[in-house]
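Asks: Based on what follows, work out the 3D shape:
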Amino acid sequence: MDGTTTLSRTGAGAALRHDSALKHCTGEARYADDIPDVPGTLHGALVLSTVPHGRLTALRTEAARAMPGVVAVLGPRDIPGENDVAPAVKGEPLFAETLVEFAGQPLALVLAATRDQALRAAAAVTAEVEALEPVLSIERALELGQNVIAPQVIRRGDAAAAIAQAPRRLSAEFRAGGQEHFYLEGQIALATPGEGGDMTVVSSTQHPSEVQHLVARVLGCDFNRVTVTCRRMGGGFGGKESNASWVAAAAALGARVTGRPVKLRLSRRADMIATGKRHPFLYRWTAGFDETGRILGLEALLAADGGWSTDLSGGVVFRAITHALGPCDVPALTLTAQAVKTNTVSHTAFRGFGGPQGALLIEDVVHRVAAAAGLPPEQVRARNFAGVGGNGEDTPYGQKLEGDLIARVWAEAKRDSEWDRRRAEIAAFNAAHPTLRRGLGSMVLAFGISFGIQHLNQAGALVHVYSDGSIRLNHGGTEMGQGLFIKIAQVVCDVFGVDLDRIAITATSTAEVPNTAPTAASTGSDLNGWAAHNAAVAIRGRMAEVAAAKWGIAPEAVVFADNRAWAERAGANRWFDFGELAKLCFLERVSLSATGHYRTPDIHWDPKAMRGHPFFYFSYGAAVAEVVVDTLTGEHRCLRADLLQDCGRSLNPAVDRGQIEGAFVQGMGWLTCEELWWDAHGRLRTVGPSTYKIPGSRDVPPVMNLRLLEGAPARVETIFRSKAVGEPPLLLATSVWNALKDAIGTPALDLPATPERVLMALRNRG
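Replies: Have a look, this model is predicted:
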């Protein structure tokens, strides 16, 4: 940072509560569905396929059209633009035309005077479908060679030769399930038509620009005719990165056709049936290793279930393959990652975006190698740490890890958790209890921060300083409860040296900041923080020139702090109140408005060679978890978790701590209790909280110790040397999986580790 920036008591580094915390608790915070309906507003309901694969021969809408309150039933022929809502590649229709590809695919949109009328009418629409054989498993899709993206392969050295020459060899296969986002606020959009073809959309979205683009595509208009706003979401977790766009496009289509506002809010059941999940994965690997547990060669397949269309599977698979070794080094390897096509909902972004699935590979390898070699898995993992004990520090794709931080986070987590004492304690407990078994597990993470698609690594911001010294802040990031808005406001506080109450935090809008990236990949603070900083610095420089001219000094001598601009001259301090200086700038006809832009430097990727520098930096962390398992029922509980996360110089420790705790619990849910189940007819049966188990308050470990790594600022120029925190801590929950394996005495445990799977693992153990 430059020398003229002075930290304010509410600026970067201050542990402040979320800017909407009180509003959240009192119900004052307004979400899309809280906006009062204007007279004439119509409500939408989707008609969804009940067949996973088949030819659509007819759609019977007559009964629905005749029902009370129904205004229209819209299908593909009513779309004035393109019937395509693909976020990355073409070929994903808003409404199926001739081919149905999954149970839950939208076929039509019903518009009625009330939501209940729309839902009843949608249920009256019948589809005639000539059934085709569906593909419902990764294994079957692999047999047929069905992919939604081409396989990605990373090679280093001769893996086959290294495995053949290694003293020991081992092969294994395991599976990890998907995960429903289960955001508190479901998918929703409110589209209001304006004059001249304008369309205003309020969307619960992580990516307002993508909503703008896909609405324009469906309506057949330019981007500038569509304005998308989002003040806040009731959770996103990646589920509102691409799926929110087609929901908004459907609402906008209804508004365009009828000329009336249209609100489309999916029920929880429809939301779960029609929107994508975290990608399930199948893993197959062979490793060669020595008696010390050093992995010498590895060949692995990471096969993701992409569902029926591409969606964002390319990026998910990319992040999985680049995180498949976690913090470890393997000198010779061949990693193949692909997303296969099945007749299920198109899987999509989810917190971690493939990184958590990728990291499971090396954890499974480490634990099975450790069991085969008769060594503790922590010893085997540490033996393979990148940059430690003579191991290489480069990833297989050519980017360096920081071996000192990898070793440090594990050493400190082991110390904080009293590993050795508790290891002995657990052994004594297990010896004394015939049915209850306790286990201790660990995890060390190295998570790359940046979008895998280079052009997404940019952000914009708009800052106004008014003549009374109040400040209006807008940027391209979206607020989904993660505290992004308060962090960016703290950055602007620092630049101007003012208190937080001078800053008005405003809704994200494509009309104010265009061409934005999604708020995803843990880049929200990095990108938007710098963009807002750059805009504020531009204004501060102009203000400094005005003050300097009054005082006859150089602008560089003007300091902004404590709600003032001041300078020392001839032993006497001169100062302006920030508001006074703003008024003076206005009188001097100086602009107090600026846009800011930022693009992440020093990142590049060669998709053909599968090499490059795709991440700006890595985030590190470590965790230790303790569990207890009832061997008669398979039921289990996490008793304690010790978490250590590297946040660099945290922009807001209070917010970051909340993110780490929430990520851990969400990751624990994915790995232990959240199970998606499709029946033999390709219909999702886990469609609500009665059949899909997310963690509750009593699932949180009774003892959860959390510490931010001290004295480890980012070694690259991040905003105030902070580090991302949204996604990396989710991987720390892998320690719970490892603890369960320790408790039941086997390295083989498919995910999610439900009581049924724990019992099967116990049985297979013999």
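
Asks: make it CA atoms for all contacts and neighbour counts henceforth
Replies: Fine.

Asks: residue ranges of the helices in the stretch 451-600 of the chain, please?
Replies: 484-496, 524-551, 578-587 (DSSP state H, counting those that start in this stretch).

Asks: Out of the ones you listed, which is closest to Arg156?
Replies: helix 524-551 (31.5 Å; CA to CA).

Asks: Can you point out the buried residues in that closest one?
Replies: Within helix 524-551, the residues that count as buried by 16 or more other CA atoms under 10 Å are 524-540, 542-548, 551.

Asks: Now do it: which elements does it pack against?
Replies: Judged by 3 or more CA pairs under 8 Å, 6 or more residues apart in numbering; DSSP states H and E, helix 524-551 is in contact with strand 458-465, strand 471-475, helix 484-496, helix 578-587, strand 593-599.

Asks: Give the buried residues for stretch 413-426.
Replies: Ala413, Lys414, Asp416, Ser417, Trp419, Ile426.

Asks: Same check on stretch 493-512?
Replies: Quick answer for stretch 493-512 (16+ other CA under 10 Å): 493-500, 502-503, 505, 507-510, 512.

Asks: ok, Arg156 - contacts?
Replies: Pro331, Ala332, Leu333, Thr334, Pro396 (CA atoms under 8 Å, 6 or more residues apart in numbering).

Asks: Can you give me the neighbour number for the last one?
Replies: Going back to what we said before, that points to Pro396. 24 (other CA atoms under 10 Å).

Asks: Surely it and Gly157 touch.
Replies: No - using CA atoms under 8 Å as the test, Pro396 is too far from Gly157 to be in contact (9.4 Å).

Asks: of all the buried residues of stretch 493-512, which two lie farthest apart?
Replies: Gly497 and Thr510, at 28.5 Å, using CA to CA across the buried residues of stretch 493-512.

Asks: For the stretch 551-700 of the chain, which segments count as strands?
Replies: For the stretch 551-700 of the chain, the strands defined by DSSP state E, counting those that start in this stretch occupy 559-561, 564-569, 572-577, 593-599, 604-606, 611-613, 617-630, 636-645.

Asks: To Ala748, which of those lies closest?
Replies: strand 617-630 (15.6 Å).

Asks: roughly how far apart are Leu762 and Ala372?
Replies: Separation of Leu762 from Ala372 (CA to CA, to the nearest Å) stands at 18 Å.

Asks: between those two, who's got more neighbours?
Replies: Comparing Leu762 with Ala372 by other CA under 10 Å, the one with more neighbours is Leu762, at 19 against 15.

Asks: Please generate a structure for the following sequence too, so the two can be compared:
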Amino acid sequence: MNQQAEPFLKDAQNLDDLINDFTQVHVSRPHESAHLHVSGRATYTDDIPVVAGTLHAALGLSTKAHARIVSMSFDAVRATPGVIAVLTAEDIPGANDVGPIIHGDDPILADGIVQYVGQPFFIVVATSHDTARLGARRAEIVYEELPAIMTAQQARAADSRVLPPMKLARGDAGTKIARAAHRDAGEMLLGGQEQFYLEGQISYAVPKDDDGMHIWCSTQHPTEMQHLVAHALGIASHNVLVECRRMGGGFGGKESQSGLFACCAALAAWKLLCPVKLRPDRDDDMMVTGKRHDFHYTYEVGYADDGTIEGVGVDMTSRCGFSADLSGPVMTRAVCHFDNAYWLPDVSIAGFCGKTNTQSNTAFRGFGGPQGAFAIEYIMDDVARSLGLDPLDVRRRNLYGKTEQNQTPYGQVIDDNVIHELLDEIEATSDYRARRAAVREFNANNEILKKGLAITPVKFGIAFNVTHFNQAGALVHIYTDGSVLVNHGGTEMGQGLNTKVAQVVAHELGIPFARVRVTATDTSKVANTSATAASTGSDLNGKAAQDAARQLRERLAALAAERYGEGKVSAADVRFGNGAVSVGGTIVPFDELVAKAYLARVQLWSDGFYATPKLYWDQAKLQGRPFHYYSYGAAVSEVVIDTLTGEMRVLRADALHDVGASLNPALDVGQVEGGFIQGMGWLTTEELWWNAGGKLMTHAPSTYKIPTVNDTPPDFRVRLFKNRNAEDSIHRSKAVGEPPLLLPFSVFFAVRDAVASVADYAVNPPLNAPATAAEILRAVGAVREAVRARAA
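Replies: Just a heads-up that it's a prediction; the model follows:
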């Protein structure tokens, strides 16, 4: 008997122990590369051993926000020792375009006109990274400056936009607001956010035979990189191979914007016929790339005495940057998430995608969903405070119902609602009511330090906005020793996708997890893949890999029934588990059956495919069923602020999140924790600032404040809600990538609660996000001024 199978067989008490108790899913397991991450042996794109003759590229960046290029002199650049070549837009043989949706508005290299400070418009290729970067700074450029638009509000006033406005309405919000017993109106700002992946943008291009190009790229979307490079070089897609083993973080910043770096590296390699690596330094990376869209909102709401929303309208303007990029889908998702967890019978939602002379903003974890949901939570907070009610009670009164009042403004019926039970649970486990009373008592006895407490729910739709992106492929090989190799179209960026896919395949084939290996994402193995984004990585690629593994299991089962069943056992009765196969009363080691299958010429590899069902969407009408299902969650946060300095600390955070029947609870808890901290940073410390000349001044770790370990709540309690997905997702699990980022809304509204206590909760603080120390101090001052004005 094979040594691999023997330990499992001898420990089994009986056949049921052997097969029925076997599972490789719904169990906590370390990340498949964790040992490599912590030891420094994990290979990222910059770690790949370079081919002999490799050159290095750097980008020449605009110093003007909006200008016509009058002249360019590269004499000093070329005179720099070690500089090999300087390339401009004229050197691109194909399409000078990296626009993912709107083609032609987003050039690889600016040609004639630059549209933001930091826009690349030439490439310097040299013998070293430092030499290329030094050379790029020696170019002599003469500009003719043009008027620049910097903010979302300025874009709206000038009707400067990258796409037509959007409008979604149900009922007659205006009339209901006018007739309501209570009415409020206001505006607020929600800032953007830098992805701040640990591994920056990087591409390494190596020319191959017969117009071939092999590109190692840190990207969430290898297929799109393949297409962009092929178009830029004027060659067919089959000549371009894009490979990505892992990324050091992506968060959406490497969905579309890795294209510029892939194309520039490929162009240089193509022109010089030698390998070229392009790795911008962190400050250049932050100057070039787009961020999370910041939003400006105006709103009005009408509501009843008990806080029930009768009519609500919101107008959202996003700062998109100089090109469309993914701004259209981002705004669509914002529009579709304005409702969050609430039934809004009469609602009007408008979206305006403002064109500005800043970096072209792009995908970021949540992809517009957080921006949309933030607005309704702000309004709920206003309504509760205006009525003197507990915000939780107001939120509860407006929740979607189970069987009634359960249709979204865009027409999708919510048939998997668990937010009521989830809120009940976290209210009890967090001691919300008792702690709220304790916070009020603390504030009554403290003049300088003020505490705040808030609870916020989450409902987040899972699927790509664009229906045809909801598909995936996978390739599974079984080798004659019983080991398994898997390739799929998703990309690993630290979230544990490869771990979950390996678990799914191991479970399907009934073999230990250690017998499965997942290889680098490679466009020559699984073609025409979608981005690893929209929280769909495990849903799509897990299902595709399961499909491939199922086909292999069925082939092996048929052989086993034939060889060992003696005509009494059908293939459907053959069972796999613990590295063995049960055929009637006979137990066969898995690898022994595989070896026999090879000799019997049974195909030991298979492709798999999955397309998410039930989806349809009419973008013109903003109606349909854009989401496969919803993920739910809620969080309670307690904070303390210093009213003299604006300093803030999160004292405790409780998060309860719905991931369905978790494939890997340890990984999922980690994702909830990470999403919470990242969202907390967005809403409290991560402030993007451009100076009057349009230069991003927060373009390095020294000027941009992401959360650190010291910002983590000292009392941080994260649990997974017990649930099974109502839809047939992979083993009834749910997505976990993006939804947890909305949980720290509770931090922001706890801060707002603390600020409101300065006026004994009688004033709605005009607090914008991020709620930095300066912003908190400003809001405290505004609240005090409002109190003085009322007294006068």
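
Asks: how big's the offset between stretch 587-596 of the second structure and the first structure?
Replies: Between stretch 587-596 of the second structure and the corresponding residues of the first structure, superposition yields a mean separation of 0.8 Å, by mean CA distance after the TM-score superposition for the first structure.

Asks: So which bit of the first structure is that stretch matched to?
Replies: Using TM-score structural alignment, stretch 587-596 of the second structure corresponds to residues 575-584 of the first structure.

Asks: Just the residues contacting the matching stretch, thanks.
Replies: Contacts of stretch 575-584 of the first structure (CA under 8 Å, 6+ apart): 465-470, 498, 543, 546-547, 563-567, 592.

Asks: Out of those residues, who's the most crowded?
Replies: Val498 (28 neighbours).

Asks: quick one: it and Thr5 touch, right?
Replies: No - Val498 of the first structure is not in contact with Thr5 according to CA under 8 Å; the separation is 11.0 Å.

Asks: Could you report the distance from Asp679 of the first structure to Arg175 of the first structure?
Replies: In terms of CA to CA, Asp679 of the first structure sits 18 Å off from Arg175 of the first structure.

Asks: now swap in Val491 of the first structure and tell me
Replies: From Val491 of the first structure over to Arg175 of the first structure (counting by CA to CA), the distance is 43 Å.

Asks: These two: which has the busier surroundings?
Replies: Between Val491 of the first structure and Arg175, counted using other CA under 10 Å, the more crowded position is Val491 (28 against 20).

Asks: residues in contact with the more buried one?
Replies: With CA under 8 Å, 6+ apart, Val491 of the first structure has these contacts: Gly11, Ala12, Gly529, Ala532, His533.

Asks: Distance to Glu241 of the first structure added to those, as a markdown table?
Replies: Supplementary listing: the contacts of Val491 of the first structure in a markdown table, determined by distance: CA to CA, whole Å:
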| residue | distance to Glu241 of the first structure |
| --- | --- |
| Gly11 | 29 |
| Ala12 | 27 |
| Gly529 | 20 |
| Ala532 | 22 |
| His533 | 25 |
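
Asks: Provide the aligned range in the second structure for stretch 234-243 of the first structure.
Replies: Aligned using TM-score structural alignment, stretch 234-243 of the first structure spans residues 248-257 in the second structure.

Asks: swap that for stretch 110-130 of the first structure, sorry
Replies: The aligned range for stretch 110-130 of the first structure is 124-144, by TM-score structural alignment.

Asks: And what about the counterpart of Ala754 of the second structure in the first structure, helix, strand or coil?
Replies: With TM-score structural alignment as the criterion, Ala754 of the second structure lines up with Ala743 in the first structure. Secondary structure, DSSP: H, G, I helix; E, B strand; the rest coil: Ala743 of the first structure is helix.

Asks: Could I get the helices of the stretch 451-600 of the first structure in CSV, plus columns for distance to Val736 of the first structure?
Replies: Formatted as CSV, the helices of the stretch 451-600 of the first structure follow (distance: least, CA to CA, whole Å):
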stretch, distance to Val736 of the first structure
helix 484-496, 28
helix 524-551, 28
helix 578-587, 51
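
Asks: for the ones you listed, which one sits closest to Leu296 of the first structure?
Replies: With CA to CA, the closest approach to Leu296 of the first structure among the helices of the stretch 451-600 of the first structure belongs to helix 524-551: 36.6 Å.

Asks: So what's the gap between that closest one and the chain middle?
Replies: Centre-to-centre, helix 524-551 of the first structure and its host chain are 30 Å apart (CA atoms, centre = their mean, to the nearest Å).

Asks: just stretch 562-570 of the second structure next, same as before
Replies: Taking mean C-alpha positions (CA atoms, centre = their mean), stretch 562-570 of the second structure and its chain are 49 Å apart.

Asks: Contacts for that stretch next, please.
Replies: So stretch 562-570 of the second structure is contacted by Ala558, Ala561, Val583, Gly584, Thr586 (CA under 8 Å, 6+ apart).

Asks: Gly489 of the second structure: what's it in contact with?
Replies: Counting by CA under 8 Å, 6+ apart, Gly489 of the second structure has contacts Ala472, Gly473, Ala474, Thr521, Asp522, Thr523, Val526, Ala527, Thr529, Ser530, Asn541.

Asks: Map it onto the first structure.
Replies: Match for Gly489 of the second structure (TM-score structural alignment): Gly476.

Asks: if I look at its match, how far off is Ala141 of the first structure?
Replies: 39 Å.

Asks: Check Ala431 of the first structure too.
Replies: For Ala431 of the first structure, the distance to Ala141 of the first structure - CA to CA - is 46 Å.

Asks: Thanks again, I'm all set now.
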